[in-house]
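>>> From the sequence below, what's the structure:
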Amino acid sequence: MPIRHDRFGHPVTTATSATVEAIDRFTLEVLSHGKEAGALLAAAEADPDCGLLQAYAGALYLFLQTAEGMDKAAPYLTRARTVVSTASERERLTVAALDAWGTGEPERALDLHRRIALAWPRDLLNLKLAQIHQLNRGDRAGMRALAEAALPHGREYSYAWGMLAFALEQAGALDAAEDAGRRAVGMNRDDPWAQHAVAHVLEARRDPDGGLAFLGPLSGTWDRCSSFMYTHNWWHAALFRLDLDDAAAALALFDARVWGVRKTYVQDQVNAVSLLSRLELRGVDVGSRWADVAVHVGPRINDRQNAFLDLHYLYALARAGEDDAAAEMLAGMRAHAVIASPASRVIWSEIAIPAASGLAAHARGRCAEAASALGSVLPRMFLLGGSTAQQTWFEQLYQDSRRQLESAPTLWPGICA
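Model prediction:
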């Protein structure tokens, strides 16, 4: 099979230049959180013999982080395994990493992505995939180490700086994170992940005015983004509005920018759940919005793809008063904790299940139960994944439960039983 090379100089085993061009476009779409990554599927149909291309097509569905996504990824990953044996080592390892993700072995997937990153540090798409897994398991130190190791080999790309900026912020190195993030945006104004990293820094510093001043002029660049990145950067803008006690503006952003772009996508659902809850914690009457969110998270009751995601689904169901659905989901999570892989069993049984009980209790006004359950796991919640800003929500629910036990009136009528 002929060998061609991608934009980073890596060999791709394919007979057609169109395949490499499609992989290059896909790579840039993923790195820039664009909304045209799905164009790769047509290329995958046209070149079924390129294992790397088939694996990337599978990744498109793995990004959904749903049971249906896993099912849709499977044929592409099966095809990739079948045809990749004569390809280069990097291609074989990439197929193996994505196949591990597709078969429910994210720990093995991350190990393989690390191996690729050390041998081919200019493979920025691989670094992005590794960062997804590191974020999902709270591996902040590992995220920083991998991004720092890659930077000297891809420093001409804003995306390398943006991924480094995010990793540094997650690890608590705020000054270095801001420097890297602003450098990335200076190189490429359309790098939303770098913008997002700087927003994280400004939020960590409790500088909402600075956050809005930074994000505002850049918000027009988000129209080309995937729904996750579009809604997530607007989510950050809404958090800055809340920090300025402008709840009306934050609620308006929820309606116009955060919820409603792609209601079936799990990351958009996570953005919506945490923002709606934070609005309520500020005393905002959100009307019937929980019911709408619950309708769209309902199909996720039995997914078990990610405990961090499950906690958001559960809270939305409970907050909407869907008690039977919430109970079914909590029972399913408990059952999964028993059969989870050895690598994740402790995470599920010792952290996710108590957290789920606490969130469900808070949503239904059982504040003593919520405070006890959440307080027991807060120091380890980061192991469930999510960014530092996203993890703050759990702390806020815990503190709200404690406050409402100690004082009256409550934020919501009858919330504390």
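
>>> from here on, contacts and neighbour counts on C-alpha atoms
Will do.

>>> Could you tell me how many residues sit around residue 380?
Counted with other C-alpha atoms under 10 Å, residues neighbouring residue 380 total 13.

>>> One more sequence to fold, the one below, so I can look at both together:
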Amino acid sequence: MQDILGNAITVQTAQDLQAVNDFIEGFLGYNQCIITVLATAETSQNGLVHIYAGLLWMLSETGDIPQAAQQHAQKAKAATGLNAREQLLLQTLTLWLQSDMAGVRQTLQTLLSQWPGDLVALKIHQYDDFNNGRFLEMLRITELCHSAAASNTHFQGMRAFAFEQCHLFDHAEEAARQALALDPQEAWAQHALAHIMLTQGRIEEGVSFLSAHTQEWGRLTSFLYTHLWWHKALFHISLGQQPVALAIYDEHCWARDRTFSQDQAGAVSLLLRLELTGVDIGNRWEDLSAYLVPRQHDVAQPFLTLHYLYGLLRARKPEGDVLLTAIRGAAAQKKSTLHAAWREVGAALAEALAAHAQERYDAVLPLLDPVMGRIGQIGGSHAQRDLFEQVALDAMLRTGKNSRAQQILETRRLTTPYDVPTNKALAALYEQSGLNALAQEARDRLLRTI
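Below you'll find the model as predicted:
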């Protein structure tokens, strides 16, 4: 038998085949059908089914090594007849369970050099690259698959996002458009285009583009459903439409799986962005933080952990102090694969975010400035990491560092001339500085947008 990508597989039954194909389509296309493999694995004896079930558990971002993933790995090892490619997938799962991510990447590269059509292997490699700020590697690894998978819509979506994270926007848009020509509903390509349009200041186009696709997103997994709505909310914030963005938070971004890591981080990010523009968000920090309490020891992914931390501290939860202590411990744990990320960047970021959440604004910049140039090391997209610059900017404005703030605001305006939060901040800053003509220019730009 073959899977939907044309790779030879050792499944023997129609039910196992469906589960394998649902995992592939669900993983590559962020489709809810991905969970089929878990139900099938309850009775299946096939090794590949258990490999994919184990990988799905590893992708669930629980903050630890899920016991279910261990169990599926054991069942896959006990199965007979795995082919060579499937054995490398099992090796990938085994190494991941051991937290040997260097071994995982090497195994995946070996696999892709022989079976370049295995886009599951490509996606896992890109997942780890993205989480660790290896954006050029995200792009390089697609080269192994290009000749075999250029006509696959999911491949072009992955390639588009890799180009975008490397700031190669022309190439990124070309790949995204290729993906959408193959399938207009390819959500990862839509996501890449949303990034491109935001970064290039194509705000009205971005709103229009995403609005045309919202009806398709109901089939998506919680992460991409909420994340695409998150992107749409950012466009609305830029247009000064904060009530629309707040409604998106309530109705979409914080309305699916409130226990999932990515949904939690996106919710924290959007609430903070809204608050930074002056929106009264009511008791939403308290509501959100209740779901962050179980994350009080989770330091597995620095980018996500920093969001948990801010949400907990902003809601004045004692678990925020527990998590901050855990972060300090992770930065000191030299044997951990995450030690460098926490020690070199993440720990200082955590202290800066804690200072901001606790309204100790004078302490933010001394903590943040030394690491601002290396924030990419902790993962997250550049659009997501922009939140840290916004926190720094807010601290500057609150502590009277107007010269620094003006430099950043005018630089941001080069890309998005009529961004409402930027021009509001500039109007106030110039007025405080006695530069009334420049303040009026900023207000005039606001009138053009609002």
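
>>> So the residue positioned nearest the centre of the second structure, which state does it fall into?
The residue lying closest to the centre of the second structure (C-alpha atoms, centre = their mean) is residue 380, at 5.2 Å. What DSSP: H, G, I helix; E, B strand; the rest coil gives for residue 380 of the second structure is coil.

>>> Which position in the first structure pairs with it?
Residue 380 of the second structure maps onto residue 386 in the first structure when the alignment is built from TM-score structural alignment.

>>> Next up, the contacts around the equivalent of residue 119 of the first structure over in the second structure.
Aligned against the second structure by TM-score structural alignment, residue 119 of the first structure finds its counterpart in residue 114. Residues near residue 114 of the second structure by C-alpha atoms under 8 Å, 6 or more residues apart in numbering: none.

>>> Distance-wise, check residue 114 of the second structure relative to residue 145 of the second structure.
10 Å (C-alpha to C-alpha, to the nearest Å).

>>> and what of residue 169 of the second structure?
21 Å.

>>> Tell me which other helices or strands the helix or strand containing residue 198 of the second structure touches.
Residue 198 of the second structure is part of helix 187-199, with elements assigned from DSSP states H and E. Helices and strands touching helix 187-199 of the second structure, by 3 or more C-alpha pairs under 8 Å, 6 or more residues apart in numbering; DSSP states H and E, are helix 153-165, helix 169-182, helix 203-211, helix 222-238.

>>> can you do 6 Å?
helix 153-165 (3 or more C-alpha pairs under 6 Å, 6 or more residues apart in numbering; DSSP states H and E).

>>> how big's the offset between the helix it packs on and the first structure?
Mean deviation of helix 153-165 of the second structure from its aligned counterpart in the first structure after superposition (mean C-alpha distance after the TM-score superposition for the first structure): 0.4 Å.

>>> what does stretch 382-397 of the second structure give?
Mean deviation for stretch 382-397 of the second structure: 1.3 Å (mean C-alpha distance after the TM-score superposition for the first structure).

>>> mind listing what's buried in that stretch?
Buried residues in stretch 382-397 of the second structure, counting neighbours by 16 or more other C-alpha atoms under 10 Å, are found at 382, 384-385, 387-388, 390-397.

>>> Show me the helices in the stretch 301-417 of the first structure, by range?
For the stretch 301-417 of the first structure, helices defined by DSSP state H, counting those that start in this stretch occupy the ranges 307-319, 323-339, 342-346, 353-363, 367-377, 388-406.
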